[in-house]
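> no sequence for this one, just the structure:
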């Protein structure tokens, strides 16, 4: 009986010592907090990078619209395919920061007779993941002086870490469509280049 009592008290003393021992508590706390902290950090980085990409797409559509509005595209050398290729290359030079844009970028430029006609057009933007027939039908018509023009860019943004933290991808993919649109009336750019008599 005495042996059982001594063993019982020895076990109790060991449990008290174990309870007082704080070695390893930091590792346990880190193991609990680290996954949540890392998920929050990756989510913040993902959201920041996403908004940066979105603002770059907006800036590129603004630049493309300016070039069309002032007649730079219309007056450049080559046929419409050459003009489209030049604009595509210029935009890709900027968007390549987010990955190769050859299979992720579409540029749609179309003209309208009036703003009423434009408002009635509710066709969605065609992105690079559309069927080939839809991609072939994307218009590139920068128009003439004083015509109403809509420039739409669709860029397929690949999310950085879809499995960790905040997932910005569309369901079933690891991509998000970034669509930016500019609507304007072309300037009378030919008038600005005529010589006075």
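Yes, it's here. Bear in mind that the values here come from a model prediction, so they are computed numbers and not experimental data.
> CA only for contacts and neighbour counts going forward, please
Noted.
> mind checking the longest helix of the chain?
helix 25-69 (DSSP state H).
> tell me which residues in the helix or strand following that helix are buried?
Along the chain past helix 25-69, the next helix or strand (assigned with DSSP states H and E) turns out to be helix 80-95. Going by neighbour count (16 or more other CA atoms under 10 Å), the buried part of helix 80-95 is 83-84, 87-88, 91-92, 95.
> and the angle from the helix or strand immediately after helix 80-95 in the chain to helix 25-69?
Using DSSP H and E, the helix or strand that directly follows helix 80-95 along the chain is strand 105-112. Going by axes from the mean of the first three to the mean of the last three CA atoms, to 10 degrees, strand 105-112 is angled at 40 degrees with respect to helix 25-69.
> So which elements touch strand 105-112?
Packing contacts for strand 105-112, counted by 3 or more CA pairs under 8 Å, 6 or more residues apart in numbering; DSSP states H and E, involve strand 148-158.
> neighbouring contacts of the strand it packs on?
The contact list for strand 148-158 (CA atoms under 8 Å, 6 or more residues apart in numbering) reads 53, 57, 61, 64-65, 98, 101, 104-115, 125-128, 142-143, 169, 174-186.
> Got a ChimeraX select line for the buried ones in those?
Per 16+ other CA under 10 Å, the buried members of those correspond to this ChimeraX selection:
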select :53,57,61,64,65,98,101,104,105,106,107,108,109,110,111,112,125,126,127,128,142,143,169,174,175,176,177,178,179,180,181,182,183,184,185,186
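> tell me what the longest helix of the chain is packed against?
Secondary elements touching helix 25-69 (3+ CA pairs under 8 Å, 6+ apart): helix 80-95, strand 148-158, strand 175-185.
> ok, now with 7 Å
Applying 3 or more CA pairs under 7 Å, 6 or more residues apart in numbering; DSSP states H and E, we find helix 25-69 packed against strand 175-185.
> Contacts made by the strand it packs on with the rest, please.
Strand 175-185 is contacted by residues 54, 57-58, 61-62, 65, 69, 146-159, 168-170 when judged by CA atoms under 7 Å, 6 or more residues apart in numbering.
> and the comparison structure, right after this:
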């Protein structure tokens, strides 16, 4: 009989321990947080990443528009601004968000709006196409006279998309995101 009593106590203890463990609520908050932590932080980083992307797009658009104003008024042509200096104007307007090494510019001129054909920013391998001319070329070579229709296209490789790959911004071969902006205008009679 005595052996049966011990055996009964042996099996009863684990059942009691499981019952106590099942009703114990200590640590429930930590477990609940662990369950929602990953989706929560992905959501927060997604909001921050999307905001940074749109802020960079807006900054680039404003910088290209502001720098292109100097071509529109003829100031860039009469001052002998080079393509490198024009690019620097855009990066200066970009308040540190726009990196010069990641920006390619294309400047086209025509006498009529319909003759302008936008330049593709990416080649067939998902990399930026080469910019217009060489950095030492003058803006005057690409926007020479008054009354011309000018198309300025800026192609920017936003490399912050690489660590934010879960957002799906990366549309380039290296995982970066292409940000493209353009402005079209007719130069004023400055001559």
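It's in. Quick caveat: nothing in here was measured; it's all calculated off a predicted structure.
> TM-score for this pair?
TM-score for the superposed chains, counting by TM-score structural alignment, normalised by the length of the second structure: 0.82, backed by 180 aligned residues with a CA RMSD of 2.4 Å.
> returning to what we had before: can you give me the angle the longest helix of the first structure makes with helix 80-95?
150 degrees.
> residues contacting residue 148 of the second structure?
When contacts are counted by CA under 7 Å, 6+ apart, residue 148 of the second structure touches 109-111, 186-187.
> Closest one of those residues to residue 134 of the second structure?
Of all the contacts of residue 148 of the second structure, residue 109 has the smallest distance to residue 134 of the second structure: 16.7 Å, by CA to CA.
> In the first structure, what sits opposite the closest one in the alignment?
In the first structure, residue 109 of the second structure lines up with residue 111, judged by TM-score structural alignment.
> what's the answer for residue 31 of the second structure, then?
Match for residue 31 of the second structure (TM-score structural alignment): residue 28.
> related to what we said a few turns ago, next, the mean deviation of the longest helix of the first structure compared to the second structure.
When the second structure is overlaid, helix 25-69 of the first structure sits 0.9 Å from its aligned residues on average, using mean CA distance after the TM-score superposition for the first structure.
> ok now that helix, how far from the chain's centre?
10 Å (CA atoms, centre = their mean, to the nearest Å).
> what angle do that helix and strand 175-185 make?
30 degrees.
> Tell me what angle helix 25-69 of the first structure forms with strand 148-158.
Using the same axes, to 10 degrees: helix 25-69 of the first structure against strand 148-158 is 160 degrees.
> Out of the buried residues of helix 80-95 of the first structure, which comes closest to residue 2 of the first structure?
residue 95 (81.2 Å).
> Quick one: map the closest one onto the second structure.
Match for residue 95 of the first structure (TM-score structural alignment): residue 94.
> Now do the contacts for that match.
Listed by CA under 7 Å, 6+ apart, the contact set of residue 94 of the second structure reads 59-60, 63.
> Distance check, the residue nearest to residue 107 of the first structure when sequence neighbours are not counted against residue 23 of the first structure.
Nearest non-adjacent residue to residue 107 of the first structure, counting by CA to CA, 6 or more residues apart in numbering: residue 153, 4.7 Å away. Remark: distance between residue 153 of the first structure and residue 23 of the first structure (CA to CA, to the nearest Å) = 58 Å.
> Was I right to think residue 187 of the second structure contacts residue 73?
Yes - between residue 187 of the second structure and residue 73 there is a contact at 6.2 Å, judged by CA atoms under 7 Å.
> and residue 101 of the second structure, how many neighbours?
10 (other CA atoms under 10 Å).
> Now do it against residue 181 of the second structure, distance only.
Counting by CA to CA, the gap from residue 101 of the second structure to residue 181 of the second structure is 17 Å.
> Check residue 48 of the second structure too.
If you go by CA to CA, the gap between residue 48 of the second structure and residue 181 of the second structure works out to 22 Å.
> try residue 133 of the second structure
From residue 133 of the second structure to residue 181 of the second structure the distance is 19 Å (CA to CA).
> likewise residue 109 of the second structure?
17 Å.
> same deal with residue 49 of the second structure?
In terms of CA to CA, residue 49 of the second structure sits 20 Å off from residue 181 of the second structure.
> count of residues packed around the match of residue 31 of the second structure?
Applying other CA under 10 Å, I find that residue 28 of the first structure has 11 neighbouring residues.
> sorry, back to before: if you map the contacts of residue 94 of the second structure onto the first structure, which are still there?
Here the contacts of residue 94 of the second structure are checked against the first structure with both residues aligned by TM-score structural alignment, their matches' CA atoms under 7 Å, and no contact is held in both.
> Closest to residue 43 of the second structure out of those residues?
Distances from residue 43 of the second structure to the contacts of residue 94 of the second structure, taken by CA to CA, are shortest for residue 59, at 24.1 Å.
> Please name the residues that touch that closest one.
Contacts of residue 59 of the second structure (CA under 7 Å, 6+ apart): residue 94.
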